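Asker: Below is the sequence, then the predicted model.
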Amino acid sequence: MKGYMYILECADGSYYTGSTIDLERRITQHQNGEGANHTKKRLPVKLLYYEEYQRIEEAFYREKQVQGWSRKKKVTLIDGEPNLLPELAIAHRDLK
């Protein structure tokens, strides 16, 4: 079953990362306050980015990966600059 990983921007400027099998329906749920607690309290939301996968399990895995990223790294992904992602993954404390 196909799946999607997506990033929403909430009214307060925060990001929400999720996964679903039906992107359009899930965005509608978020907009109607039927989504996650994070988005419910920060309406309206706007879809900024999504990736499509052949299986929902892959989308879920990617969701968990992206959730752990810094805001700067998410912005880089949203802006379509994947070549900059490896540099942002470096733990700068380890470079000393």
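Answerer: The structure has been received and is ready for your questions.
Asker: make it CA atoms for all contacts and neighbour counts henceforth
Answerer: Will do.
Asker: just the strands in this protein please.
Answerer: Secondary structure of the chain (DSSP state E): strands located at 3-10, 15-20, 45-53.
Asker: Could you dump the ones you listed into JSON lines with mean neighbour count added?
Answerer: Below are the strands of the chain laid out as JSON lines (neighbours: other Cα atoms under 10 Å):
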{"stretch": "strand 3-10", "mean neighbour count": "22"}
{"stretch": "strand 15-20", "mean neighbour count": "20"}
{"stretch": "strand 45-53", "mean neighbour count": "17"}
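Asker: And here is the other one:
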Amino acid sequence: MINRVVKHNLGQGAKYTKVKKRRPVKLIYFESFDNQHDAMSAEYHFKKQTRIDKLNYLKNNGVLLPALY
């Protein structure tokens, strides 16, 4: 997990984080899963949510975010 954050900040991660203005990234939340299939399924479903639903999910899981527009 930490290695992934380091890779993103070096510009070696996902295409989205290769752009300098989107770095540095900061890990604010993570979950553990029993297997890769469950983890990827959860990530897929999370990405399909609206921004408001994502923010509510994080809030309901104890993530305190600064006020976002």
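Answerer: Looks like it came in fine. As the structure is a computational prediction, the values presented were derived from the model and not from experiment.
Asker: that older thread, I'd like the strands of the first structure as a markdown table, with distance to residue 39 of the first structure appended.
Answerer: Formatted as a markdown table, those follow (distance: least, Cα to Cα, whole Å):
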| stretch | distance to residue 39 of the first structure |
| --- | --- |
| strand 3-10 | 7 |
| strand 15-20 | 7 |
| strand 45-53 | 7 |
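Asker: wait, which of those is closest to residue 31 of the first structure?
Answerer: Evaluated over the strands of the first structure, closeness to residue 31 of the first structure peaks at strand 45-53, with 6.2 Å, by Cα to Cα.
Asker: In the second structure, which residues correspond to the closest one?
Answerer: On the second structure, the counterpart of strand 45-53 of the first structure by TM-score structural alignment is residues 25-33.
Asker: For that stretch, measure first residue to last.
Answerer: End-to-end distance of stretch 25-33 of the second structure (Cα to Cα, to the nearest Å): 22 Å.
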